[in-house]
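Enquirer: Next come a sequence and a model predicted from it.
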Amino acid sequence: MCLGSVNVILTPEEVLFRGLVLVGFEPKRQKSVQHKKNLSRFRMHFSSDPSVYSVLLIKLQETKNEKANLSFDSEVDPRIHKIGVDGMLKYFFMSIYFLACYPTEEQAEGLFGCSDRTWRNWVWEIVEKIALLKPEIIVWPKKWNNPDNPEDPESATIFIITVDGTHCRIEEPTHEAFSENTKYYSHKFKSAAYDYEVALSIFEDRCVWVAGPYPAGTPDITIFRHKLKAKILESREASGVMHRAIGDKGYRGERGVLSIVSSADTDAVRKFKARVLSRQEVFNSRLKCFDVLEDCFRHTGLPGHKGPARNREVTGSEVKHQFCFDSCAVICQVSQSIVRLFYPPT
């Protein structure tokens, strides 16, 4: 076998069964209730449907990115000889549980019967692998033609994405002189947080952009100008169409490339903008179904990694949180590719 080979495939039913067994629902209890009840149990512990993780497991094996590849072949990963395929699958489900429920190491030790070191090492390894799928899963389209008529260049759309920032709470970063670091202050939580920039395609069920983390005190428009603005301008140059994004009132100041809700909008345009911005909020809320993003992030330090290069010091907490956020974004996008979450705005 070679890198990119798929040798372990679990059906959604097998994912459901294995996942529930791992968190304490033995086969007898699963058989004693309806399928709908077991699905509800699974979602409470893993924050998405079994079909999503069935696909994710395949994508982790298919990828040619060596750092992202989760191999179940002993010739590729010698550790399989020691822990076996079942052991590797257990660590995969443990990692998803970590993202979904964000337990402490002590809680995980009791639930999964492993040491804190084993939990810590395997969870962070697999979370990082899922995060490294982002370039393959969250992709900026080469063309922005209307999906109803994709081959007609005249049907290219002007409004292509919605963009919004979402804050995730963190423990208060240290400051040389003060007890609080104001650049991380989140007006949403009244405490320290990271900010991530998320963009969705308007006419497709697709997340096309995730950037961060940034200190929550950074204005949304400043983050937009950092990279996403240039991305839109590149698309304009490639298509010859004056593509624009849609954002909320936090994005004032870039009228040429970004449209916000305005009193000058017609009723139809106002309704259109409200609907697409609502879609954006729905996606952001789905990200927060993962407790690792919803709860206050308590992890620090991850030696051997470098964070996003933005000409400033990057902390270990940022690197770990970015792995978690990117992993959750990948899972949410895989979910969108399976079950339609939105319908094209009209």
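Expert: Sure, I can see it. These numbers were taken from a predicted model, which means no experiment stands behind them.

Enquirer: can we go C-alpha only for contacts and neighbour counts from here?
Expert: Fine.

Enquirer: Run the chain-centre distance for the strand or helix carrying S235.
Expert: Per DSSP states H and E: S235 is located in helix 229-239. Relative to its chain's centre, helix 229-239 lies at 24 Å (Cα atoms, centre = their mean, to the nearest Å).

Enquirer: need the next SSE after that helix, C-terminal direction.
Expert: Helix 229-239 is succeeded, C-terminally, by strand 244-247 (DSSP H and E).

Enquirer: Identify all contacting residues around stretch 182-193.
Expert: Contacts with stretch 182-193, where a contact means Cα atoms under 8 Å, 6 or more residues apart in numbering, come from 167-173, 181, 194, 215-218.

Enquirer: Mind telling me the two of those residues farthest from one another?
Expert: E171 and T218 (17.3 Å; Cα to Cα).

Enquirer: Give me the contact list for stretch 333-345.
Expert: 48-49, 51-52, 55-56, 137-138, 202-207, 272, 275-276, 279.

Enquirer: now do stretch 252-261
Expert: By Cα under 8 Å, 6+ apart, stretch 252-261 touches 221, 229, 232-233, 243-249, 251, 270, 273-274.

Enquirer: mind running it again at 10 Å?
Expert: 158-159, 161-163, 220-222, 224-225, 229-230, 232-233, 236, 242-251, 269-274, 277 (Cα atoms under 10 Å, 6 or more residues apart in numbering).

Enquirer: again, but for stretch 262-270
Expert: By Cα under 10 Å, 6+ apart, stretch 262-270 touches 248-249, 260-261, 271-275, 346.

Enquirer: at 6 Å instead, please
Expert: Applying Cα atoms under 6 Å, 6 or more residues apart in numbering, stretch 262-270 has no contact partners.

Enquirer: Could you work out the end-to-end span of that stretch for me?
Expert: 8 Å (Cα to Cα, to the nearest Å).

Enquirer: Pull the distance from it to the chain's centre.
Expert: Going by Cα atoms, centre = their mean, where stretch 262-270 is centred and where its chain is centred differ by 32 Å.

Enquirer: in the stretch 1-150 of the chain, which spans are helices?
Expert: With helices called from DSSP state H, counting those that start in this stretch, the stretch 1-150 of the chain shows them at 12-22, 27-31, 35-46, 50-62, 79-101, 105-112, 116-131, 134-137.

Enquirer: what would those helices look like in CSV with distance to N284 and mean neighbour count?
Expert: Shown next, in CSV, are those (distance: least, Cα to Cα, whole Å; neighbours: other Cα atoms under 10 Å):
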stretch, distance to N284, mean neighbour count
helix 12-22, 25, 19
helix 27-31, 32, 12
helix 35-46, 17, 17
helix 50-62, 18, 20
helix 79-101, 15, 19
helix 105-112, 27, 14
helix 116-131, 17, 18
helix 134-137, 17, 16
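
Enquirer: between the ones you listed, which gets nearest to K288?
Expert: Taking Cα to Cα, helix 79-101 is the member of the helices of the stretch 1-150 of the chain nearest to K288, at 9.2 Å.

Enquirer: Okay, one more to line up with it:
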Amino acid sequence: MHEDKMQQFTWMFIDALVELYEWKIKCPAVWPVMMGASVDGTQKPTNEPRDDNVRRNRKNFCYKYNIAGLNYQVALATWTNRVLYSRADPGSTHDITAMRKEFIGMIPAGCRVIADSGYTGKSDHEKEVFAVKNCLDDDEVAKFKAIVRARQECFNSRITSYKCFKQKFTHGIDKHPKCFKAVVVQLQYAIEDTSDAGEPLDTV
């Protein structure tokens, strides 16, 4: 098949997966009593956005790779194989800054989100919501947090197994978030599938 035709069909397939995103990736309006979540970000390099007036766009600068990129956030339910939320931000966006934009407002009082030190908040509300590693945690709590964070890292590693995340993305910075949504949808189907073909996350 001609390369141009192949690219056309590839983007048609990606667009079809993106259409499923709003249906598959949902944060519940009312959280169950025992529901918890974890969140983590991953940065991915892309090509520099073209701008005739600005040679370097520091907003999209990704410090991890020292190049233009995007910062992706993913939140998982703790007790079920569900992706609750994801978003894409410019590479310079700090993890907790990305969460302040939307996700933190979705978390009801009494529910906590296990995260790494990048989500250490300044306000009392943020400190209450994000459960980061704490030297005052007893052994059981510390172990539980470590397991949940490892589970989150497992999901993020599956994202990076896709070619569009393994290497620098050169098809335009505006298209990469679309690929991200398509990957998240595919992984949601994989982790919820309990058949031999499924790839559920290890439950805590």
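Expert: Received it, and whenever you're ready, just let me know what you need. Quick caveat, the model's predicted, so the values are computed rather than measured.

Enquirer: before we move on, the earlier item: in strands only, show me the contacts of stretch 333-345 of structure 1.
Expert: C207 (DSSP state E).

Enquirer: Give me the buried entries from the contacts of stretch 333-345 of structure 1.
Expert: 48-49, 51-52, 55-56, 137-138, 202-207, 275-276, 279 (16 or more other Cα atoms under 10 Å).

Enquirer: Type out the PyMOL command that picks the buried ones from the contacts of stretch 252-261 of structure 1.
Expert: Selecting only the buried entries of the contacts of stretch 252-261 of structure 1 in PyMOL, with 16+ other Cα under 10 Å as the criterion:
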select buried, resi 158+159+161+162+163+220+221+224+229+232+233+236+242+243+244+245+246+247+248+251+273+274+277
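
Enquirer: Structure 2: strands as residue ranges?
Expert: Secondary structure of structure 2 by DSSP E: the strands cover 37-45, 61-62, 67-77, 83-90, 113-114, 130-131.

Enquirer: Reformat the contacts of stretch 182-193 of structure 1 as CSV; add distance to V319 of structure 1 and neighbour count.
Expert: Compiled in CSV, these are given as follows (distance: Cα to Cα, whole Å; neighbours: other Cα atoms under 10 Å):
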residue, distance to V319 of structure 1, neighbour count
H167, 16, 24
C168, 14, 23
R169, 15, 24
I170, 13, 21
E171, 14, 14
E172, 16, 18
P173, 14, 15
N181, 19, 17
Y194, 11, 26
P215, 13, 21
A216, 15, 26
G217, 18, 18
T218, 18, 15
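
Enquirer: which one of these sits closest to F283 of structure 1?
Expert: The closest of the contacts of stretch 182-193 of structure 1, once distances to F283 of structure 1 are taken by Cα to Cα, is H167, at 13.4 Å.

Enquirer: which residue sits closest to the alignment partner in structure 2 of that closest one, ignoring its sequence neighbours?
Expert: Alignment note (TM-score structural alignment): H167 of structure 1 maps to Q43 of structure 2. Sequence neighbours aside, N71 is the residue nearest to Q43 of structure 2 in space, at 4.4 Å (criterion: Cα to Cα, 6 or more residues apart in numbering).

Enquirer: Around the alignment partner in structure 1 of the one you found, how many other residues sit close by?
Expert: Under the alignment (TM-score structural alignment), N71 of structure 2 pairs with D195 of structure 1. Applying other Cα atoms under 10 Å, we find 24 residues neighbouring D195 of structure 1.

Enquirer: Ok, the one 4 residues further on next?
Expert: Per other Cα under 10 Å, the neighbour tally for A199 of structure 1 reads 25.

Enquirer: list the contacts for it?
Expert: A199 of structure 1 neighbours (Cα under 6 Å, 6+ apart): 162-163, 208-209.

Enquirer: If I align to structure 2, which of those are still contacts?
Expert: Among the contacts of A199 of structure 1, those whose aligned partners also touch in structure 2, counting by both residues aligned by TM-score structural alignment, their matches' Cα atoms under 6 Å, are 162-163, 208-209.

Enquirer: In structure 2, which residue range corresponds to stretch 265-281 of structure 1?
Expert: Under the criterion TM-score structural alignment, stretch 265-281 of structure 1 matches residues 137-153.

Enquirer: what's the distance between that stretch and the middle of its chain?
Expert: With Cα atoms, centre = their mean, you get 19 Å for stretch 137-153 of structure 2.

Enquirer: now swap in stretch 95-104 of structure 2 and tell me
Expert: Stretch 95-104 of structure 2 has its average C-alpha position 12 Å from the chain's average C-alpha position, going by Cα atoms, centre = their mean.

Enquirer: In structure 1, point out the residues matching it.
Expert: Going by TM-score structural alignment: stretch 95-104 of structure 2 matches residues 220-229.

Enquirer: From start to finish, how long is the matching stretch in a straight line?
Expert: 12 Å.

Enquirer: The most centrally placed residue in structure 2: what's it in contact with?
Expert: With distances taken as Cα atoms, centre = their mean, V74 lies nearest the centre of structure 2, 2.3 Å away. The neighbourhood of V74 of structure 2, defined by Cα under 6 Å, 6+ apart, consists of 39-40, 85-86.

Enquirer: With distance to Q7 of structure 2 added, can I get the residues you listed in TSV?
Expert: TSV is the format used below for the contacts of V74 of structure 2 (distance: Cα to Cα, whole Å):
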residue	distance to Q7 of structure 2
V39	33
D40	31
Y85	28
S86	26
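
Enquirer: Which of those ranks first by neighbour count?
Expert: Going by other Cα under 10 Å, V39 tops the contacts of V74 of structure 2 with 28 neighbours.

Enquirer: What separation is there between that residue and F9 of structure 2?
Expert: Where F9 of structure 2 is concerned, V39 of structure 2 sits at a distance of 33 Å (Cα to Cα).

Enquirer: Show me what Q167 of structure 2 lines up with in structure 1.
Expert: By TM-score structural alignment, Q167 of structure 2 lines up with D295.

Enquirer: Leaving out chain neighbours, which residue sits closest to that match?
Expert: Using Cα to Cα, 6+ apart, the closest residue to D295 of structure 1 is R169 (6.6 Å).

Enquirer: count of residues packed around the residue lying closest to T160 of structure 2 once chain neighbours are set aside?
Expert: Distance criterion Cα to Cα, 6+ apart; nearest residue to T160 of structure 2, sequence neighbours excluded, is K166 at 5.6 Å. Counted with other Cα under 10 Å, residues neighbouring K166 of structure 2 total 12.
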